[in-house]
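Student: Here you go, sequence then predicted model.
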Amino acid sequence: MKPAPTIEVGHPNSTVPATLAQFRVLFNQLDKGNLNKLPAIYSEDIRFQDPLGSVEGLDALTRYFAGAYENVISCHFAFEDSVVQDSSASIPWIMHLRHKRIRGGSEIQVAGISHLKVRDGKICYHRDYFDAGELLYENLPVVGGVIRWVKGYAG
């Protein structure tokens, strides 16, 4: 698959495009068995946040991802064009996820965006924005039906 292009705004940081390319590759290979690859793209003092939690430090991030990937059957990201300004980047994506505890292992798709900051060729800040309801609550047996009904009714 051809990597998504990068749109650069302002003064380019020469390490950012290569770091973003590594980020895309890693997240399409990542699973509970290869979390030892995280130091290739993340700094020791990484700050990470998503709608489900936040951690500081590479060890804490590794533990967080170990929990997140524990019941994952497969996970693939379709990355769109990234926008880069200096050492910051935003990358929209669609996650294709199969999880043992979500929808009986059937694939779900969740749209989101990652905001990254790069320092010395490593990601030192990573924040993911996505609808946690779309990921979890809408896919739970009883609660999910109610939430989907409410969204349909309100929409």
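Tutor: Everything's here; your move.

Student: CA only for contacts and neighbour counts going forward, please
Tutor: OK.

Student: For the host helix or strand of Gly67, name the packing helices and strands.
Tutor: Secondary structure assignment for Gly67, by DSSP states H and E: helix 58-68. Using 3 or more C-alpha pairs under 8 Å, 6 or more residues apart in numbering; DSSP states H and E as the contact criterion, the neighbours of helix 58-68 among helices and strands are strand 42-50.

Student: Next, the angle from the strand it packs on to helix 58-68.
Tutor: Using axes from the mean of the first three to the mean of the last three C-alpha atoms, to 10 degrees, one finds that strand 42-50 and helix 58-68 are set 50 degrees apart in direction.

Student: structure B:
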Amino acid sequence: MPDARTTRLVDAYERLTPERLPELLALYDDTAAFKDPFNDVRGRAAIGRIFRQMFEELREPRFAVQVAASEGEHAFLTWELHFKRQGSGQAMAIRGASHIHYSPAGLVRMHRDYWDAAEELYAKLPLLGLLMRALKRRLATPQPR
């Protein structure tokens, strides 16, 4: 069951727009660390730059949190990031999970996102996806018939 801090954080992510980014960032400590498959930054300003770039590069990005749980100073979320591909407008989704560690003041001290860039992103790109699927088939353990 999520606590009040985590409920506020989930709400901020699910309502996130460029205009509401300051509301989300207010839930992070000034020196918070954020890490995902492409970024490893420290500080509220650097975290803000990541989200501003997301809004510049993705069409209509929207987070949907499936599960939120808290225990002590930690929270765990599973989520989907829905967006439309630039150019084609094709709907896409990235599925992932986050580990959150709160400061004694109740602000996010550390945010670590876990998601498989190969499966969730690269495999969905036309040429790279073809190569990724071929590699996956080659490396997969044969299944009994």
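Tutor: Great, that's in hand. Given the structure is predicted, the values throughout are model-derived calculations rather than measurements.

Student: If you count neighbours, what's buried in the helix holding Gly67 of structure 1?
Tutor: The neighbour-count check on helix 58-68 of structure 1 (16 or more other C-alpha atoms under 10 Å) flags 58, 60-62, 66 as buried.

Student: With adjacent residues omitted, what lies nearest to Tyr42 of structure 1?
Tutor: The spatial neighbour of Tyr42 of structure 1 that comes closest, neighbours along the chain excluded (C-alpha to C-alpha, 6 or more residues apart in numbering), is Ile123 at 4.7 Å.

Student: Could you do Phe34 of structure 2 as well?
Tutor: His111 (4.8 Å).

Student: So which residues of structure 1 form strands?
Tutor: Shown for structure 1, the strands assigned by DSSP state E span residues 6-9, 42-50, 53-56, 72-79, 82-85, 88-99, 108-119, 122-130.

Student: Distance to Asn34 of structure 1 for those - can I get that in a markdown table?
Tutor: Below are these laid out as a markdown table (distance: least, C-alpha to C-alpha, whole Å):
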| stretch | distance to Asn34 of structure 1 |
| --- | --- |
| strand 6-9 | 27 |
| strand 42-50 | 14 |
| strand 53-56 | 19 |
| strand 72-79 | 13 |
| strand 82-85 | 25 |
| strand 88-99 | 17 |
| strand 108-119 | 21 |
| strand 122-130 | 18 |
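
Student: What's the match for the residue nearest to Tyr42 of structure 1 in structure 2?
Tutor: Using TM-score structural alignment as the criterion, Ile123 of structure 1 maps onto Val108 of structure 2.
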